[in-house]
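# give me a model of this one.
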Amino acid sequence: MPAVLASYKSAIAEYILPSVTRPSRYIAGEWNSVGKDPETAEVRVALAFPDAYEIGMSHMGLKILYQILNARPEILAERAYAPWLDAEALFRRHGIPLCSHESSLPLGSFDILGFTLQYELSFATILNMLELAGIPLCASDRDIRHPLVVAGGPVAFAPEPLADFMDAFLIGDGEEATLELCGVVREWKREGGSREELLRAVKGIAGMYVPALHQPGEVVRKRTALKLDVVDYGQFPVPYMEIVHDRANIEVMRGCAQGCRFCQAGYIYRPIREHSAPRIRTLVDQALRGTGYEEVSLSSLSIADLSCLRDLVPPLMASLIPDKTSLSLPSLRVEALNRNPEIAAEIGKVRKTGFTIAPEAGSARLRKVINKEGFDEEQIFTAVRNAAGAGWESVKFYFMIGLPTEEQADLDELVRVAKESARIARRESPRGFGLTVSVGSFVPKPHTPFQWFAQ
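So this is what the prediction gives:
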């Protein structure tokens, strides 16, 4: 792998920044970003998100790995994002390779290039980023001059579409395995082995799938972190520009026990691991003090299943109210919102914007099919009444269409439930009330009961 490092910072400043619509996507030095000397690092890792900066900066997993890796003095971790079309054209025109965000080092000069796979539509972007970086697309064409190209994230649980292009996949949680991978690369560099020797060593890490060395019948078991890694959310980089989720996000729980049959995350992130209420309050305080955000979100797949939620929210809100910091929660199950109306009242003490609930299907029959039958339509209407009566301004519904066994009658029920909810909201709210209905299409996901159903 390259020993001489050449930064393209001045070239990017001269040819890219003055000519793109949003130069803040490519400006480094954000608050809390890490500035290490690449020349002294024993292992250099580029954490790549195959989408625009404002989307990648909203992804918590990349930030967690960024902090964990940079906490080790021998490791340098820098970020990389997919350039927008205007910037990509300029990179190509001026012969500038795709570079890391912090030091503007070519991605090809790193020891490890790690992609996060959040959705299948990013596959083409990954190949485009490899080409822009001057890295051979096919893993079989790479040698010791090139980075080890690794992918992880939920889509890595179905790795074969990208198997020809990745040296390895990390299946499961990345906090521990990524550090082990860096240790393997560090030893390999010291000993000066071949690329095949490196791949064999990587294959020995639990949770790693190496396509080139995989034998028929071999089973790769997912990597599971037994507890949530302790990170300081106040040390996460703060962007110069507005991003998709422009707030402090705290992972309070990983895993879900609901078992919705379409939901991949509910199956691949088991078992449930969660923080205690005191720990969550500490993490929130660190995040707000270190970033300056005025909104904090408690992130989980099913926030209503957080065992300490009822004991957590009142004292947490008491600490947030003096600074007028608002608290937001992910989408709530209908029955959970009705069972805990005091939570809605508490988090609305600073800013009443909107609640998100996820019925997923309009009819009771179809909710039973997808294993989401803990409520009926009357409970949906009650949730809307409670939110409107408490002074909330809006409710957002998540529905899906195209679910297995769906019939026209199920779609008619969806429309009817939405219209009736809107009528109730207008009647109950003294100031006006907005109802947003978000309708997504069913996509069969691997490792779910619905994985073999047609879309």
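
# CA atoms for contacts and neighbours, from now on please.
Noted.

# now the strands for the stretch 351-455 of the chain?
Here the stretch 351-455 of the chain has its strands, by DSSP state E, counting those that start in this stretch, at 354-360, 394-401, 434-441.

# that should have said the stretch 201-350 of the chain, apologies.
208-209, 248-251, 253-254, 273-274, 295-299, 326-328.

# in the protein, which helix has the most residues?
helix 408-428 (DSSP state H).

# which of the residues in that helix are buried?
For helix 408-428, burial by neighbour count (16 or more other Cα atoms under 10 Å) applies to 410-411, 413-414, 417-418, 421-422, 424-426, 428.

# columns distance to Asp229 on top of those residues, output as JSON lines?
Listed next are the buried residues of helix 408-428 as JSON lines, based on distance: Cα to Cα, whole Å:
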{"residue": "Asp410", "distance to Asp229": "42"}
{"residue": "Leu411", "distance to Asp229": "42"}
{"residue": "Glu413", "distance to Asp229": "43"}
{"residue": "Leu414", "distance to Asp229": "40"}
{"residue": "Val417", "distance to Asp229": "41"}
{"residue": "Ala418", "distance to Asp229": "40"}
{"residue": "Ser421", "distance to Asp229": "41"}
{"residue": "Ala422", "distance to Asp229": "42"}
{"residue": "Ile424", "distance to Asp229": "44"}
{"residue": "Ala425", "distance to Asp229": "42"}
{"residue": "Arg426", "distance to Asp229": "45"}
{"residue": "Glu428", "distance to Asp229": "44"}
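
# now for those residues: which two are most distant?
Using Cα to Cα, the pair of the buried residues of helix 408-428 lying farthest apart is Asp410 and Glu428, separated by 26.8 Å.

# to compare against the first, here's the next sequence to fold:
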Amino acid sequence: MDHKLEKILARVQKPGRYVGGEYNAVQKDKSEVDCRFAFCFPDTYEIGMSNLGLRILYGVMNEMEGVWCERVFAPWGDMEDEMRREGLPLYALESGDPVKDFDLIGFSLGYEMAYTNVLNLLDLAGLPLRSANRPNLTPLIVAGGTSTYNPEPLAPFVDIVSLGEGEDVTCELIQLYRKARDEGWSKDRMLREAAKIPGLYVPSLYEVSYHEDGTIAAITPQDGAPEIVTKRIVKDMDKSYYPVKTIVPSTEVTHDRVMLELFRGCIRGCRFCQAGFVYRPVRGRSHELLAQQGVDACKDSGYQEMTLMSLSSSDYPDLLPLCDGLLEWCQPNKVSLSLPSLRADNFSMKLMEKLQAGGRKSGLTFAPEAGSQRLRDAINKNVTEEDLLNSCRTAFAGGWSSVKLYFMLGLPTETDEDVLGIADLATKVYHVWRNNTPNRSRGVRITVSTSCFVPKSHTPFQWEAQNTQEEYMRKVTLLRENLRNKSITYNWHDPETSFLEACLSRGDRRLADVLETAWKNGAKFDSWSEYFNLQTWLDAFEANGLSPAFYANRERGKDEILPWKVISDGVKESYLWKEREAAYQGVITPDCRVKCSGCGANKLCEGGVCHG
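Below you'll find the predicted structure:
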């Protein structure tokens, strides 16, 4: 251990975040490695180590001969202060070597509020922030993850953006880098060749011009770059990598358990949900393979908890046989089984019995999203009030006494009547409990939570305006004043972070200057209340002559060029517009198992077949 690090650790919170050495962490002989990849997660160790995508790509790269992938997490403020004071640069956990000495540095970005941490980590590593100021081939800065479906606010800082699922394309990029290094290519040549690999977007190869009103005039490819870059997917999930030998953290993390990924994609098509569109088409693993992977992962790690993961786990077609296969091993070995992402329209008595047998009975969570059937139809939620009440009836009759209900405020077409519908629905859930619980001595806990709708790229609502913060808080007050039942608790998400998220999620390349200014003025860990300061961002917008309302609170026209025009997730933009029109007409689109809606994403699978 570096003597500076050893001295620092005694002075910081949670030193276990910074030392590595965990069970199943990969150590390699440097003399047998010719390519080193620093996998950076721009948040704390506890958050990053709970990310299944990180564990998958870590395993994929470390199975490549001659490649060593190591982990890097954002140090908390106390650790950062000590590192800067002692002159200790950002380092990788496995070797302790400085990140700036690695061949490639990759950032996993699932949330726009982590952008300032990307800049902070580059600075801690001793690297120039902007790609143009890093002329050498090494290190290359790569970014991937859900939020990079609009990569423009980060475009000047990264060299390459990897779109979609990284298992295959990451290996292809590493092989191209090896070729470039061995043959002495310039960085410019490397980037031009990388742009030829499907799924890799090179921001520097696109020129953006603007109209006088601030909207985009044109996005022009340079040096033979493709006009459209389409995401990559893994076509056969049964053949895809799963981290059976997973790293066991040496300190507590957010999701400290075995995570089984049932399938990717979603059949539902909720019109506000970016993940539901960008992860299409649906591809699942067989329940026999999942059961074996879950058991093997528990045996290897010693975990006593397993969770079944997907965007909508109760939509997995073989869920009950899978639970049976897992419980056969879990019950005698005292391993609990949990199932998040439940839908109110398919929660059954049989599923409830499986959850009870799995040892989890702390509470259930459903997401009606909207308070009225009219608005649920507009957002294509495909859940009725009776679906929710029947699911709660089943749960209460089975002994549950805690239910969480998630909603959004500010959805397109929303009225005050829809807001008041949330209070009415929560009250009806309470009465279902009173009428279906023989023993009411323990009482019931009904938690209503609301967040502020954030319009996202690649969704039917990507053209919509976000409610102003004032309008959102007016709706919060209206709802709060109509939730008087002591058994119902109301929590709401603060509008300031949602406002900034809306700016960044639909921002163009000019926001890079705002991002850098905000970071220079202290912005970091913006998803954490301990650090977030909206005024820092408002000052940064003003300093760069830009209006945040232009990005967050403005409706886009059908013909406006959107910043992510070059990026494709396989879903046709004409389909998204048609879905937007259907929202305003209150017309629902059936889920993919009922009828293919022709979104276009199934062309990414073998034979054009969606396996939903």
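
# which one of the strands of the stretch 351-455 of the first structure is the most hemmed in?
strand 354-360 (a mean of 22; mean count of other Cα atoms under 10 Å).

# isn't Cys69 of the second structure up against Val33?
No - the criterion here is Cα atoms under 8 Å, and Cys69 of the second structure misses it with Val33 at 10.2 Å.

# more crowded one of these two?
A count of neighbours by other Cα atoms under 10 Å puts Cys69 above the other of Cys69 of the second structure and Val33, at 27 against 12.

# what helix or strand does the more buried one sit in?
strand 67-73 (DSSP states H and E).

# so where is the next helix-or-strand element following that strand in the first structure?
Downstream of strand 67-73 of the second structure, the next assigned helix or strand under DSSP H and E is helix 77-86. Aligned by TM-score structural alignment, helix 77-86 of the second structure corresponds to residues 85-94 of the first structure.

# what do you get for stretch 365-379 of the second structure?
With TM-score structural alignment as the criterion, stretch 365-379 of the second structure aligns to 356-370.

# and for stretch 144-160 of the second structure?
By TM-score structural alignment, stretch 144-160 of the second structure lines up with residues 152-168 in the first structure.

# from the chain's centroid, how far away is the matching stretch?
Centroid separation for stretch 152-168 of the first structure versus its chain: 17 Å, with Cα atoms, centre = their mean, to the nearest Å.

# check which residues of it are buried.
So stretch 152-168 of the first structure, judged by 16+ other Cα under 10 Å, has buried residues 152-157, 159, 162-163, 165-168.

# the residue most central in space within the second structure: which element?
With distances taken as Cα atoms, centre = their mean, the residue of the second structure nearest its centroid is Gly110 (3.7 Å). Under the criterion DSSP H and E, no helix or strand holds Gly110 of the second structure.

# what lines up with it in the first structure?
Per TM-score structural alignment, Gly110 of the second structure is aligned with Gln118.

# Leu388 of the second structure too?
Leu388 of the second structure maps onto Ile380 of the first structure when the alignment is built from TM-score structural alignment.

# separation between Asn70 of the first structure and Ile250 of the first structure?
Shown here: Asn70 of the first structure relative to Ile250 of the first structure, a distance of 19 Å by Cα to Cα, to the nearest Å.

# equivalent analysis for Ile12 of the first structure, please.
From Ile12 of the first structure across to Ile250 of the first structure, the span is 33 Å (Cα to Cα).

# quick one, helices of the stretch 251-400 of the first structure?
265-268, 277-291, 309-320, 334-339, 341-347, 364-369, 377-389 (DSSP state H, counting those that start in this stretch).

# just checking, the match of Gly110 of the second structure touches Gly153?
Yes - the pair formed by Gln118 of the first structure and Gly153 meets the contact definition of Cα under 8 Å, at 6.0 Å.

# and Phe259 of the first structure, what's its match in the second structure?
I think there's a mix-up here, since residue 259 of the first structure is Gly and not Phe. Correspondence of Gly259 of the first structure to the second structure, assessed by TM-score structural alignment: Gly269.

# that match and Asn380 touch, don't they?
Yes - with contacts counted by Cα under 8 Å, Gly269 of the second structure reaches Asn380, the gap being 6.7 Å.

# the more surrounded of the two?
Taking other Cα under 10 Å, Gly269 of the second structure and Asn380 do not tie; Gly269 has more neighbours (27 against 23).

# excluding its backbone neighbours, what's nearest that one?
Among residues not flanking Gly269 of the second structure along the chain, Gly276 sits closest, at 6.0 Å (Cα to Cα, 6 or more residues apart in numbering).

# how much space between that neighbour and Lys239 of the second structure?
Taking Cα to Cα as the measure, Gly276 of the second structure and Lys239 of the second structure are separated by 23 Å.

# more neighbours, those two?
Just comparing Gly276 of the second structure and Lys239: by other Cα under 10 Å the higher neighbour count belongs to Gly276, 22 against 9.

# surely that one meets Arg268?
Yes - contact criterion Cα under 8 Å: Gly276 of the second structure and Arg268 qualify, at 7.3 Å.

# just the strands of the stretch 201-350 of the first structure: most buried one?
When you average the neighbours per residue for each of those (mean count of other Cα under 10 Å), strand 208-209 leads with a mean of 26.

# superposed on the second structure, what's the mean shift for that strand?
On superposition with the second structure, the mean distance recorded for strand 208-209 of the first structure (mean Cα distance after the TM-score superposition for the first structure) is 0.4 Å.

# what does that strand correspond to over in the second structure?
Under TM-score structural alignment, the counterpart of strand 208-209 of the first structure in the second structure spans residues 200-201.

# gap between that stretch and the chain center?
Here stretch 200-201 of the second structure is found 19 Å from its chain centre; the criterion is Cα atoms, centre = their mean.

# over to stretch 124-144 of the second structure?
That offset, for stretch 124-144 of the second structure, works out to 24 Å (Cα atoms, centre = their mean).

# so which bits of that stretch are buried?
Neighbour-count burial for stretch 124-144 of the second structure [16+ other Cα under 10 Å]: 124-125, 127, 129-131, 134, 137-144.

# all strands of the stretch 1-150 of the first structure, in order?
For the stretch 1-150 of the first structure, the strands defined by DSSP E, counting those that start in this stretch cover 43-49, 75-81, 112-116, 148-152.

# how close does the last one sit to the second structure?
Strand 148-152 of the first structure: mean distance to aligned residues in the second structure after superposition is 0.4 Å, counting by mean Cα distance after the TM-score superposition for the first structure.

# what does the helix or strand following that strand contact?
Past strand 148-152 of the first structure, further along toward the C-terminus, the next helix or strand under DSSP H and E is strand 168-170. With Cα atoms under 8 Å, 6 or more residues apart in numbering as the test, strand 168-170 of the first structure has contacts from 148-153, 156, 159, 177, 199, 202, 207-211, 223.
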